[in-house]
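Enquirer: Fold the following and give me the result.
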Amino acid sequence: MTPIVGAVLLSALVWMLLPMVGVRTTESWRSREYWLVHVLFSLSGIGLILGLIDSSNPAISVLRFSIPVGMGVVLTVINIARGAVVPAAGWFLLLAFVPMTAFALDDRLLMPFMSLAILLPVIFLPRDGYDLRHIQAGMRDSLRTVLFVLILSVIALPGTVIGQCRGDKCSLWGSALGPLGTGNPLGVFLAFVSIFPVLLGKKLSTVLISVLASGVLVDSTSSRSGMLSWAISIGCALLWRCTGGNFRHLLVSASALGVVALTTVMAIYPWRPEEFTGRANLWLVAREKFLESPVFGLGPSYWVRQERTSYVDSNYATHNLLLEILVSGGVFGAVVLVLSVLLLVRSADRNIRAAVLVCLTAWVASSVLEVTAAPGRFYLIPGILVLVFIYGNASLPVGVDNRADARAGVL
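Expert: Down below sits the predicted model:
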């Protein structure tokens, strides 16, 4: 057994077994919110792991996206049939899709409608609301499911999922989970879900163990984007965990504003085109394309449908959340999305508002050098945006004692 195999197996096993709060799975399996969170994150993580084994298999994309789309439609129909409500944040999120669907109709594309389908359950909310306890159980169980699949993959196919590093980057172990840089998407995914045990850990000691374990796993993928995302997300989550009251809200809010500022600087600074593994050239072209249609953008599928040229290779995204939104939806799309997020935070239960900000910070942090989730298309982890909005619209049932969850995403 090589050092990296032992490190990955031990870290994943420890992370998976750490105690986290949340009602038992047997109490949550009947709830819509449990399955929505569980399925979205489980399928994203499993799909990224399977991509290390056979990245060209189209069944992986079907697994990752078709089931969430179907689930989104079914849950939305159920919510509407039972008297759904649409909060102000939901109306603005829906409004962000208006120019995108117009482009889609013109080009005969289904992707924006499929992206909308995944988000519909957090736009059309059930009248009785979503139960935070079941959301947390979905977060916990999805993380454990992904780690279990990762452990099985490393045990069964160590020579396939672990290999040599790409020339310009490597893990501390001299090889990488995901040969030749292919583990980068998995590293970004692990960086985001690293906040789950911090929000849900029962004791500070277990939280610190989870931080160490997640850091080892993210580093093993040799993902620099993942390590940046992990450092920012974990830092914000630990500030939330170790403070309280108004001071907690102040620190977490400052973290959220700080990562938004970082994303903006990365987007507008005149980097040399070859910097950040060629991402800077993508940003340069994205700024130019945005100026061609600054109000409504060029549509969510423009970037992947452009011709591959020597000027810029076609890519799945601009690798920066701000530029992706501006190219996809223009200033209109960016403004309504920001308003939607601000309204979400403002309307969130004051007891969970800081935890919502942690999730928001982790989302933006994961999209400084990538795009993990945004309206209009499937990206690396479409469940992130769903989690942000379902968490912000969640509440605890009347009569539930909050004190037991004082350090578990509630108070």
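Enquirer: drop to CA atoms for contacts and neighbour counts, all remaining ones
Expert: OK.
Enquirer: what's the distance between Cys359 and Gly383?
Expert: 12 Å (C-alpha to C-alpha, to the nearest Å).
Enquirer: Oh, that last question was meant for Val356, not what I typed.
Expert: 14 Å.
Enquirer: Ala354: what secondary structure?
Expert: helix (DSSP: H, G, I helix; E, B strand; the rest coil).
Enquirer: In this model Leu200 seems to touch Ala237, though I could be wrong.
Expert: No - counting by C-alpha atoms under 8 Å, Ala237 stays clear of Leu200, with 10.6 Å between them.
Enquirer: Quick check: longest helix in this protein by residues?
Expert: helix 321-347 (DSSP state H).
Enquirer: To check against the first, give me the structure of this:
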Amino acid sequence: MRMVDIIDKKRNGKELTDDEINFFIDGVVNGSIPDYQTSALLMSIYFRDMSDHERTALTMKMMQSGERLDLSDIPGIKVDKHSTGGVGDKVSIPLAAMVAAVGIPVPMISGRGLGHTGGTLDKLESIPGFKVEISKDAFIKQVAKEKLAIIGATGDIAPADKKIYALRDVTDTVDSIPLIASSIMSKKIASGTDALVIDVKTGAGAFMKTLEDSTNLAKALVAIGKGAGMQCMAVISDMNQPLGNKIGNTLEIEESIDLLKGKGPEDLKALILTLGSYMVLLGGKANNFEDAKRMLEKTIESSEALDRFRAMVDSQGGDARVIDNYRLMPHAPFRLELPAKKSGKISKLSADEIGIASMMLGGGRQKAGDSLDYGVGIELHKKMGDTVQKGESLMTIHSNNEHIEEVKQLIYQNIEISAEAKIPKMIYKIIK
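Expert: As a prediction, this is how the structure comes out:
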């Protein structure tokens, strides 16, 4: 078998066999296939796509390239959640605590942020002492005991994905549905969970800008999950404006805790209750969506979800006092208001550019390995559809520098105030 023949076959739009896919992934992992041939096949896949069978075969082989966690010692149906990424998307943190409080084990392996999208691990590391890297045994014991742990993936999980992703990034083949789907699902299947709810974002701040592309990705992810024997479904949610009111690592931990205390913003709460209700259903703890939703609401009313979060922070070495004293987390010294230039209604609040503005402040990474400033960020006072008066503050910018004209200019360019405005819907589709 020759790699050049596999490239030729896919370039001409033909379906690869399982043996050809296995040959390719084995060669990527052991280094026998040079980067230029890997890149050539990635570009062929980008233009020629893959069948459902090819996508599943690619995912499973990538998963098998490394370790698969054995979570059988944890009783119950293990349920996880994945998001395709967005601005202000701190959903995983309060959601995991709420689902765990219902009695469902949530062994969550999360990622870091890159570009305008934030990462769950980065947010958690704004809590002093919090460790996102713990041993496999400690991870399993913690989930068994507390029903909850959020950690980073080890290098032993789907190593083929790490090598392929690095090449996708520099060959402009990132936004390919079969490559996105196999990347996400190889790691999720390797993590050993029984069921998965996927939050596929759509809109200006999402990876997939159109509802059609987001739907195609959601269907691909669910098909792969089911093909691998996992309970799997997807929710397509809005990312035309930032989620919640706070963007930035410390700020998003604050908002996550606020939600667990019953004080969070309504859009964030609505999405969490939707995703969480499906997790509860997959976990076998409720018979219908409304019962599941009510169970989750009770975890906030009773403070059980907050207690679960506190236990997780403590178990992973974090200072749980932050739950009652936000000042124990890093904060920027300057708070700068951004006044509205005219009166009207907010008709546009571009999530991607607001996210880039937060990144420019130091709250995100332009490239992997960049250090973060946990204390900076943006606090929104107005969302799409809200009425604003000229001179009223649209947002507070948390910065380490008083002179941020470039950031302000970028934000102003991506906010529109009109006579009328539509409020975007939060949930577009459910894919099962």
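Enquirer: Do you know the score for how well these two fit?
Expert: Between these two chains, after superposing, the TM-score reads 0.29 (TM-score structural alignment, normalised by the length of structure 1); 212 aligned residues with a C-alpha RMSD of 7.7 Å.
Enquirer: re the thing from before, which positions in the longest helix of structure 1 come out as buried?
Expert: Buried residues in helix 321-347 of structure 1, counting neighbours by 16 or more other C-alpha atoms under 10 Å, are found at 321-334, 336-337, 339-341, 343-345.
Enquirer: which other helices and strands contact it?
Expert: Applying 3 or more C-alpha pairs under 8 Å, 6 or more residues apart in numbering; DSSP states H and E, we find helix 321-347 of structure 1 packed against helix 88-107, helix 245-268, helix 279-292, helix 353-365, helix 383-392.
Enquirer: Of all those helices, which one is nearest Val5 of structure 1?
Expert: helix 353-365 (27.4 Å; C-alpha to C-alpha).
Enquirer: name the helices or strands packed onto that closest one?
Expert: Right, helix 353-365 of structure 1 is packed against helix 195-200, helix 224-242, helix 245-268, helix 321-347, helix 383-392 by 3+ C-alpha pairs under 8 Å, 6+ apart.
Enquirer: May I see the buried residues of the first one?
Expert: This points to helix 195-200 of structure 1. Ile195, Phe196, Pro197, Val198, Leu199, Leu200.
Enquirer: cool, the third one as well?
Expert: Neighbour-count burial for helix 245-268 of structure 1, counted by 16+ other C-alpha under 10 Å, picks out 248-249, 251-253, 255-256, 259-260, 263-264, 266-267.
Enquirer: Run a quick neighbour tally on Ala166 of structure 2.
Expert: 11 (other C-alpha atoms under 10 Å).
Enquirer: Now name the helix or strand holding it.
Expert: helix 159-170 (DSSP states H and E).
Enquirer: Pull out the buried residues from that helix.
Expert: Here helix 159-170 of structure 2 shows Pro159, Ala160, Asp161, Ile164, Tyr165, Leu167, Arg168 as buried, counting by 16+ other C-alpha under 10 Å.
Enquirer: The last one and Leu41 touch, don't they?
Expert: Spelled out, it's Arg168 of structure 2. No - counting by C-alpha under 8 Å, Arg168 of structure 2 does not reach Leu41; the two are 10.7 Å apart.
Enquirer: what about the helices in the stretch 101-250 of structure 1?
Expert: According to DSSP state H, counting those that start in this stretch, the stretch 101-250 of structure 1 carries its helices in the segments 111-119, 132-156, 158-161, 184-193, 195-200, 204-220, 224-242, 245-268.
Enquirer: Deepest in the core, which of those helices is it.
Expert: helix 184-193 (a mean of 26; mean count of other C-alpha atoms under 10 Å).
Enquirer: Having no further points to raise, I will conclude here.
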